[in-house]
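**Q** I need the structure of the sequence given here:
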Amino acid sequence: MYQFSYAEIMEDGVADAKDRERQALDRTIDLLRAASLKASYSREAIEALYYTRRVWVRFIEDLQHPENQLAVEIRANLISIAIWILKECDRIRKRQSDNFQGIIDVTTIIRDGLK
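**A** Just a heads-up that it's a prediction; the model follows:
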């Protein structure tokens, strides 16, 4: 029987977490793209904004957790980005903006950085 070392288990845990984060960001991007192709405030837009907000709020919660292993500066930068995305989502929801592409672009950069 093969015994896993603690380091191997932790490495797999980090890889799995990054994969789940990538999947959540992929879904966010897909929903935002679909919303950007529809009328200014469609059902797709509502779904995309709701999902995007949930993902980024969860990321903020994780980044604020004391046991998060990212460097403090990176965590602070990611929280700032998340806050911008949440504000942009709110502006779209209030029909003050239609900047889906800006959110898509930033989310794509963050997703690609998870490799």
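**Q** only C-alpha atoms for contact and neighbour calcs from this point on.
**A** OK.
**Q** what about the strands in the chain?
**A** Ranges of strands in the chain, per DSSP state E: none exist.
**Q** longest helix anywhere in it?
**A** As assigned by DSSP state H, the longest helix anywhere in the chain is helix 6-36.
**Q** in terms of secondary structure, what does that one contact?
**A** Under the contact criterion of 3 or more CA pairs under 8 Å, 6 or more residues apart in numbering; DSSP states H and E, helix 6-36 touches helix 43-64, helix 100-112.
**Q** list the buried residues for the shortest one?
**A** The one in question is helix 100-112. F100, I103, I104, V106, T107, T108, I110, R111 (16 or more other CA atoms under 10 Å).
**Q** next up, for comparison:
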Amino acid sequence: MSLQAYQQAATRAESPREMEYRLFAQVTLALIDATKIDPTEIHRRVDALDWNRRVWSALSDDCANPANRLPPPLRASIISLAHWVGRHTSAVIRRQEEIEPLIEVNRLIMQGLAPNAAAAAA
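**A** Take a look at the predicted model:
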């Protein structure tokens, strides 16, 4: 089986929650890798930072949609976090802040999306 066929089969078998977890794992790993790059080489760090900002922007857009079925307080919290991620990312790019808080927020979201968290919530 080719890698592409495997990835397609895995994607079809994942729940939306599992896909979100996988996406956060991938973008967080990219951020962790970016911390290993000298902060003065921002052009090498921007890809991970921009990817993370785009993920959060998409989440914010989704939560702003009136058809979103998440509870309104949770949607508002996600939108608020997305705004913070955007501001913090800009500060990291300007070398005024560190990447680690972005990683920590993503890890907290991953904990909430983890399969054992879903079972505990049910």
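**Q** for the helices and strands packed on helix 6-36 of structure 1, which one sits closest to K87 of structure 1?
**A** Nearest to K87 of structure 1, of all the helices and strands packed on helix 6-36 of structure 1, is helix 43-64, at 9.5 Å by CA to CA.
**Q** residues in contact with that closest one?
**A** Outside helix 43-64 of structure 1, the residues within contact range by CA atoms under 8 Å, 6 or more residues apart in numbering are 24-25, 28, 31-32, 34-36, 38, 68, 75, 78-79, 82, 85-86, 89, 93.
**Q** swap the cut-off to 7 Å and go again
**A** A24, T28, L31, L32, A34, A35, N68, R75, I79, A82, L86, C89 (CA atoms under 7 Å, 6 or more residues apart in numbering).
**Q** neighbours around the nearest residue to the fifth one once chain neighbours are set aside, how many?
**A** Distances taken as CA to CA, 6 or more residues apart in numbering put E44 closest to A34 of structure 1, at 6.6 Å, once the chain neighbours are dropped. Close neighbours of E44 of structure 1, defined as other CA atoms under 10 Å, add up to 19.
**Q** repeat for R43 of structure 1
**A** That count, for R43 of structure 1 with other CA under 10 Å as the rule, works out to 12.
**Q** now do the one 10 residues further on
**A** The local packing count at R53 of structure 1 equals 20, with neighbours defined by other CA under 10 Å.
**Q** same thing with R22 of structure 1?
**A** Count around R22 of structure 1 with other CA under 10 Å applied: 20.
**Q** wait, what's in contact with the residue nearest the centre of structure 2?
**A** Most central in structure 2 under CA atoms, centre = their mean is F24, positioned 4.1 Å from the mean C-alpha point. Residues near F24 of structure 2 by CA under 7 Å, 6+ apart: N106, M110.
**Q** can you find the partner of it in structure 1?
**A** Matched across to structure 1, F24 of structure 2 falls on L25, judged by TM-score structural alignment.
**Q** how close does stretch 76-85 of structure 2 sit to structure 1?
**A** In this overlay with structure 1, the average offset of stretch 76-85 of structure 2 from its partner residues is 1.0 Å by mean CA distance after the TM-score superposition for structure 1.
**Q** what's in contact with that stretch?
**A** R53, W56, S57, S60, C63, L102.
**Q** the residues you listed: which two are farthest apart?
**A** In those, two members sit farther apart than any others by CA to CA. They are C63 and L102, at 19.6 Å.
**Q** how close does the nearest residue to I103 of structure 2 once chain neighbours are set aside get to R22 of structure 2?
**A** In this structure, I103 of structure 2 finds its nearest non-sequential neighbour in T28, 5.9 Å apart by CA to CA, 6+ apart. Counting by CA to CA, to the nearest Å, the gap from T28 of structure 2 to R22 of structure 2 is 10 Å.
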